[in-house]
Each structure stands twice: as C-alpha cells, then as structure tokens.
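[1] sequence plus the predicted model coming up.
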Amino acid sequence: MRLPGSKSMTARALVLAALADGPGEIERPLRARDTRLMAAGLQALGVGVDTAADDRWLVTPAPLLGPARVDVGLAGTIMRFLPPVAGLAQGTVEFDGDPHARNRPLRPIVEALRSLGVSIDASPAGGLPLTVCGAGQVDGGEAVIDASGSSQFVSGLLLSAPRFAKGLVLRHEGPPVPSAPHLRMTTHMLRAAGARVDESVPDVWAVEPGALHGRTWVIEPDLSGAAPFFAAAMVTGGEVTLAGWPAESWQPVRTVADLLTEMGATVELTDAGLTVRGTGSLHGVTADLSDISELTPVIAALAALADGPSELRGVAHIRGHETDRIAALAAELTKVGAGVTEFPDGLRIEPRPLHATSFETYADHRMAHAAAVIGLSVPGIELTDVACTSKTLPEFPELWQGLVARS
C-alpha cells in the first residue's frame, strides 16, 4: 500500500520554505487538516502557498505581514511553529483553534519568545488564544526553555532561528525532552536548507543567523500513520508493505522496527518498501516509548491483544496531546475488558478476554487507530467518530476497509 507523506516533514518543509530566500517545492506532501491549516496560516501572513496539485506544493516567500488570523485547529505543529514566524512579521497575528487546543501546553515557547524580545498577549494559562505583535524582526540571542512537555517547543524556535538577527542559542532545563527523533528531523532539515546548527552539547542548540535556501523537499511516507496498518498485519498474521520507503530515513524506523519485532512481527526493508509480517502471536513488552510516543495508542492496542502483560512508559507528555491519551487509553481499554494500571507516564496493560463496546475516540486520530486495531480481533467494536482521522490521514477509513477486504 501507499500512504501520504509525513505530517512532521510536511510541516517543517512548509515553514522552512516560507522563510527561504527563494521559491521552493514540496513533493508528495501530506494533504490533511493539520497541513492544510499550516499552509493557510502561512498564506494569512502573506506567503504564497499553491496547494492546487495533490503531489506538489509550490511555496513563494514574501514579506510577512499582519494583521492576520491563524486557525491552529488542534495541531501542535501550528500553535508551536508559527508564533516564532509571526514574530518576524510586521503587524499583529492572532492565534486560536478548536476548543481543546486551548488546553494544549504552550507557555514555554511563549515565555521563550518574550525573552527574545517578541511581544505576545496570551491567555492567563499562557496559551491560546494569543496575539503576537510582530515588529518585523526578532533580535534572538540566548533563551532557556523547559521542553519536557513537547519537543515541538524546541523545533518551533529552531525553525525560525536563522532569521533572527542574532540567531539563537537555546538551552533546555528540565526533565528529558521527549521525541528526540523529531528534534533530529528538525536539525537535519535546517542543515539541508543551508542553516548552520550546532547540537554538540546535550540539551543546547545553537543556530547561526543566515539565509535559508529555497529547495525541493521530497516527503517520506508517514511512519506514524503507517503504524495501524503494520499492527493489522501483526494481529491477523498477515503482511503489509509500505511502498516508497526510502533507504535512508529521517524518521525513527529502526526504533519502530525493533519494537514491532519484540512484539512478534518480522520487519524487512527491501526495494519494494517496508514490510511487516505477523507471525501468529503477539508478545507483551516493557518499553520506553519516549522517542516514538505518537505510536502509544496503537502499541497499547497490540498490548491488549498480546499473550502477556506490557508496561509502556516514558510518555507523560502525551497527556497534553489532542486529548489526555494516557487517561483516554486507560478508560477505553478498561471498557473493552483489558486490565489497565495508569501511571503518570504510561500504562500497564494485562490482556484479558475482550468484548464488544463503543470505543470513544475523543476527537483524536490516534485513538481511532487504536480502536480499529482492536476491532480486527474483537467483534462489535464501534468507533464513536472515525472522521477525526482526517487530522492527519483523511483516507484512513477507505484504506482500512480496502486492507481488511483484501485480507
């Protein structure tokens, strides 16, 4: 099967292309709610983003101007990547989104931007709705941030940092930053656009001021979006090949492959793509998912169907995602019959006989993926809302139906 491009890569490519010194192209972008809203946010700031073609978006940089309004939807990438861009604009830029977006953590990046000289009016909680009063430039310099709640706090600042007058030296102070592969994706893509980035000191990122260059970005298939389809092969003893997977990836494919293998799959990368095969059994695991936290709902679903208990830890920050994913998974897996112990940073899941139920998705695409995986093995699982998958993969219902029909 083929999947659309990576949400994370598409979002970063859009920002880097918008801040470049010349036109850029994005090949095989993800066309979903999050990335459409990102493109619309940049357009509101004056950037030319032509999304007419499905397989190639054209980005034409232009002076960033307010007044503008940016709808972030429920996307962490937009609410954390675009306020630094708005600081470079001349004029006011207002940000707001879906009701739950106001609950997603944003204060660390707001405070970091204020320390760099950006004027921001935020809610009493330090988040949405907020207004960036852009002065046409950001002085930059040194900033300290606690990014333990999301690696996007770091990525959002780094992506705009080459355009800051003094660049940026950003220091993280606090518990470990989650989702390290996403930080590596950010720094790799910055360098590919011509930025000079030094990350040789742990928890410190130094970005020199300078131009970002327009270029063609080729977006990889989305590894997080592929997770439920790989899980389907494991649950059914079948086989799924994700076509178009690159030999060298900016996504944490080895980490994912190792985990799926430990749970009972075989994983192989060939010229045909990335293939996951089920072996007829699923094993419980003890795993730190901090680097691949987006996969937690699907891994939790597999754990509920495994032959032994699992303990999934290191993901306290996913309580601040589209919903509190730890609490949501605990509630829904318990409802379906699994034994679940909830920890501040994860879950212990003990497989038990599962039964039909209505599985609440909490407007969260990853929760819908988890429910679909369980539904392959347990008759009568009903998703309260599958339309929420449009956030990152609008084609999910059709792709899933086609996969199940073929099997």
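    Cool, got the structure.

[2] contacts, neighbours, all on C-alpha from now
    Noted.

[3] surely Arg28 touches Asp222?
    No: using CA atoms under 8 Å as the test, Arg28 is too far from Asp222 to be in contact (10.8 Å).

[4] got any residues that touch both of the two?
    Pro4, Gly5 (CA atoms under 8 Å, 6 or more residues apart in numbering).

[5] and those two? which has more neighbours close in?
    The neighbour comparison of Arg28 against Asp222 (other CA atoms under 10 Å) goes to Asp222, with 24 against 21.

[6] nearest spatial neighbour of the more buried one, skipping sequence neighbours?
    Ser6 (3.7 Å; CA to CA, 6 or more residues apart in numbering).

[7] show me what contacts the one you found?
    Pro29, Leu30, Ile219, Glu220, Pro221, Asp222, Leu223, Ser224, Gly225.

[8] before we go on, here's another structure to hold up against the first:
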Amino acid sequence: MAPNTQDTALWPAPHASGAVDATVHVPGSKSVTNRALVLASLASEPGWLRRPLRSRDTLLMAGALRAMGIEIEETVSSSSSVAGGPDGIGEAWRVLPTGLRGPATVDVGNAGTVMRFLPPVATLADGPVRFDGDPRSYERPLNGVIDALRQLGARIDDDGRGALPMTVHGSGALEGGQVSIDASSSSQFVSALLLSGPRFNQGVEVRHTGSTLPSMPHIRMTVDMLRAVGAQVDTPESGGEPNVWRVTPGALLGRDLVIEPDLSNAQPFLAAALVTGGKVVVPAWPARTTQPGDRLREIFTEMGGSCELTEYGLAFTGTGSVHGIDVDLSEVGELTPGIAAVAALADSPSTLRGVAHLRLHETDRLAALTKEINELGGDVTETADGLHIRPRRLHGGIFHTYDDHRMATAGAIIGLAVEGVEIENVATTAKTLPDFPDLWTGMLGA
C-alpha cells in the first residue's frame, strides 16, 4: 500500500500547549445530507435542505443529481429557521425534482454514498448514465448493488468487474420486487436499494444473506429518513423478518429538513478534550439521532472523559487521563481511526474489534493505521477483525493519509500530544469536513 503521491504538502499538526477550552460549530452530517438529496430528488414536490454540509462528497452528490436532470438551487438566508451558526446566517438548498434523464455522466470521486446510492436512481432515468470516479473507487466493492439491480430488472454494463466504471441503462422505471444480497462488506448496499425503493413499480424487499452486517445505525438512518418523507417501511425492528426490509411503492413528500451536525466529524474535537484534559462544546448535538457518532459519548467517557448533553449541545470534558478500551465497533466502524489515535496515547492497551470491513473503505484503514502509528514509534498489530494497540512513547514524523479524511484527522489527534507530527495531504479532509485545519487551529486558540 503506497501513500498518496499526488499531494505531498505536509501540514505541521499543531501541538497542544495546554488543555483546550473551545466551542466548535461542526458542519452538517454528510450521511444525512446525501440521503436527503436523494430522497428530495425522488419526491413528487420540491423540498428544502437547511444547513447542508458543503464538502467534496456532498457536492459530488449534488453534481451527479444535477447531471441527471434534478434542479438544486443554493441560497443563503438570515432567517432564524436556517441559522447555521452564531451569526444567524445559514445555507439552504432547494431541490426541484424535475425528472431524471440521460444520457449523463456521474463523477463519484471516492464517495461510497454516491457510487452506491445513485445507480438505483439511475435506473429511473430516461437514458444511460455512466458512473466513473477516482482510481480508488475502482477497488471498492459495488457488486452488491449491481447484482441486486440486475435481479430487479435493470441493465448494467460493468464488463463483469462488479465495480466502477460502469453504465446504467435507465428506462424511466424499474419493476422492483424481491432481492437477496450479501451486504457484509457495506450496509450502503441495503440503504441504496431502500432509498429508491418507493419509486420502483413493486417497491422493494431486500433480504440480507450474509453472516454479518456492519454499520446498522446507517440503515436505521435510511429507514427513519424514508418514513419522514412518507414512505412505508417494514424492518426487523418493527416486527418483520430478521435481515429483511420492505419498502412499499408510493409517492415521496417534499420536506423542509434541517441537517444535524456531523457527529462523526465531531470526533477529533472531542478527542482533543480527552487527550489534553480540556473541554469542548459542540452546539446543536441532537438529543435523539441515528448517527453512529453519537456512540462517542459512551466510548470516550469509558476512555476517561465525561459529557453533559444540554439544550445548547454537548459539553465534553477530559480528566487528564486516557484509558485503553476493549470495544466492538462493528456498528460504528467509521469512528475507528479516531479511537485508534486516542488509544495510542492511552495508559493501557486497547482492542478494537468487529471492523474487518474497514479494509474496503477509502483505504485499507486497518493496514494504514497500523503502519502510520507504528512509524511514529507505536505498537499496533492487526487482528482478523480489528486492531490491538499497546501504548508506547511516540515521536514526530510524517503521517500519511492515503487520500482518507479520517486518517488525516487521526494524525491531527496524535499531533496534539506528540511534537513534530506532519500530516501529508491534510486537504483530503475536505471530503466531509471543509476547513478542518482552520477549525482545528481555532479550537486551539491559534
């Protein structure tokens, strides 16, 4: 696995001179924003997204939908209903579902939500839609979506790869019905089919046949958002069969949706409070959410912090001590890089389990974390489904990111406690967390 060589600029990770004390306004959730864009594009009437995340992944999603004929208008409002921060100014996107059409070309970048959520949408377009992306996107599994859509009646040209690039030949409709898939490598395979399911002639019944299913909170997020726009969804949690989800065909409503802050992107800032024994407040942390990042309250408390959730947001405080943890992260795998970074600075060993699927993410995250932390003097070993981390005194050096935004923020966490850490290609954080370097230095009072 070679580190990225396209952007070799090194960013000196700021070293904390003392305990942090900051309020950090975390931008909107990528997962919610991209699901909301898809659902609004499939609705029978216009809708609004308030405080959407503007990042590489969400702009790729918006650009892809525009390429297929959807109108997305961007506005800035001073209305309190769209307040994006303390100054009362917020961005809003108005989505006009003006019909899906081809021919079109979609650039997925390296965004899992774009490459997996949009092929089902493309089957509803009137004409062919070609999907392409970054070189890494060719290596990420897509067979779960491709095979499922073929079972449901779609015609897809992928030259037998089960991956990008490919062309979906949209016919304006898809019959839908029952489909069996193995979503062990990504819960996005299930979410992709459910999101477009209401628009299929027979709806869709998705049966997961694999032995494991990672990131269940993201499927619950998809189900909640479908129900919020009027879809009827039957799930295992609502009394249905295990590992079976059913979506009834029907029209989707246009909604006015305020996007929650991205709780997974709050992770490095909460970690900063934990690592430095300081305090970070994240405004607008929701009292109820399906975002996986909400588990940070529990995990980081077990690792030595404390938190209080108020009407204003979440206040997280470090105690000055960081403890190791033995934790199953199968439902919240995206949190692994940040937890691994904190664990490398703890006072006892950690075992992170249930995340074998991370080898198929933006990069092989388990191999990357092992290599980069060990090159700073750490002692990390890969297991069959995770990492074992034995804390050691770390030293400075280059922390490679492999074009992975969560690798970059993990390196920044380590840099708080270890002088001389330099992050290669910190700009990759723009994938989901625009302006991360400024937010980070602002938190430190620089």
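    Structure received. Predicted, not measured: the structure shown is a model, and the values here were computed from it.

[9] still on that earlier bit, nearest to Thr286 of the first structure among the contacts of Ser6 of the first structure?
    Checking the contacts of Ser6 of the first structure against Thr286 of the first structure by CA to CA gives Ser224 as the nearest, at 20.0 Å.

[10] which residue sits closest to the aligned residue in the second structure for Pro344 of the first structure, ignoring its sequence neighbours?
    Structural alignment (TM-score structural alignment) places Pro344 of the first structure against Ala384 in the second structure. Closest residue to Ala384 of the second structure apart from its sequence neighbours, by CA to CA, 6+ apart: Ala356 at 6.7 Å.

[11] quick one: map the one you found onto the first structure.
    Per TM-score structural alignment, Ala356 of the second structure is aligned with Ala316.

[12] any idea how far the alignment partner in the second structure of the residue nearest to Asp222 of the first structure is from Leu252 of the second structure?
    Aligning on TM-score structural alignment places Ser6 of the first structure opposite Ser29 in the second structure. Going from Ser29 of the second structure to Leu252 of the second structure by CA to CA, to the nearest Å gives 22 Å.

[13] so which bits of stretch 365-382 of the first structure are buried?
    365-375, 378, 381-382 (16 or more other CA atoms under 10 Å).

[14] what are the contacting residues of it?
    228, 231-232, 235-236, 294-295, 297-302, 305, 325, 329, 354-361, 383, 385-386, 388-392.

[15] show me which of those residues are buried.
    If we count by 16+ other CA under 10 Å, the contacts of stretch 365-382 of the first structure have these buried: 228, 231-232, 235-236, 294-295, 297-302, 305, 325, 329, 354, 357, 359-361, 383, 385-386, 388-392.

[16] now, which of those lie within helices?
    228, 231-232, 235-236, 297-302, 325, 329 (DSSP state H).

[17] assign a three-state SS to the spatially closest residue to Val154 of the first structure that is not a sequence neighbour, would you?
    Spatially, and ignoring its direct neighbours in sequence, Val154 of the first structure is nearest to Ala147 (6.6 Å; CA to CA, 6+ apart). Secondary structure, DSSP: H, G, I helix; E, B strand; the rest coil: Ala147 of the first structure is coil.

[18] next one: Asp34 of the first structure
    helix.

[19] now the counterpart of it in the second structure: how far from Gly420 of the second structure?
    Superposed on the second structure with TM-score structural alignment, Asp34 of the first structure falls opposite Asp57. To Gly420 of the second structure, Asp57 of the second structure is 30 Å away according to CA to CA.

[20] ranges for the helices of the stretch 51-200 of the second structure?
    56-67, 112-122, 143-151, 188-196 (DSSP state H, counting those that start in this stretch).

[21] repeat that for the stretch 151-300 of the first structure.
    Under DSSP H, counting those that start in this stretch, the stretch 151-300 of the first structure gives helices at 152-160, 180-192, 223-236, 253-262, 296-304.
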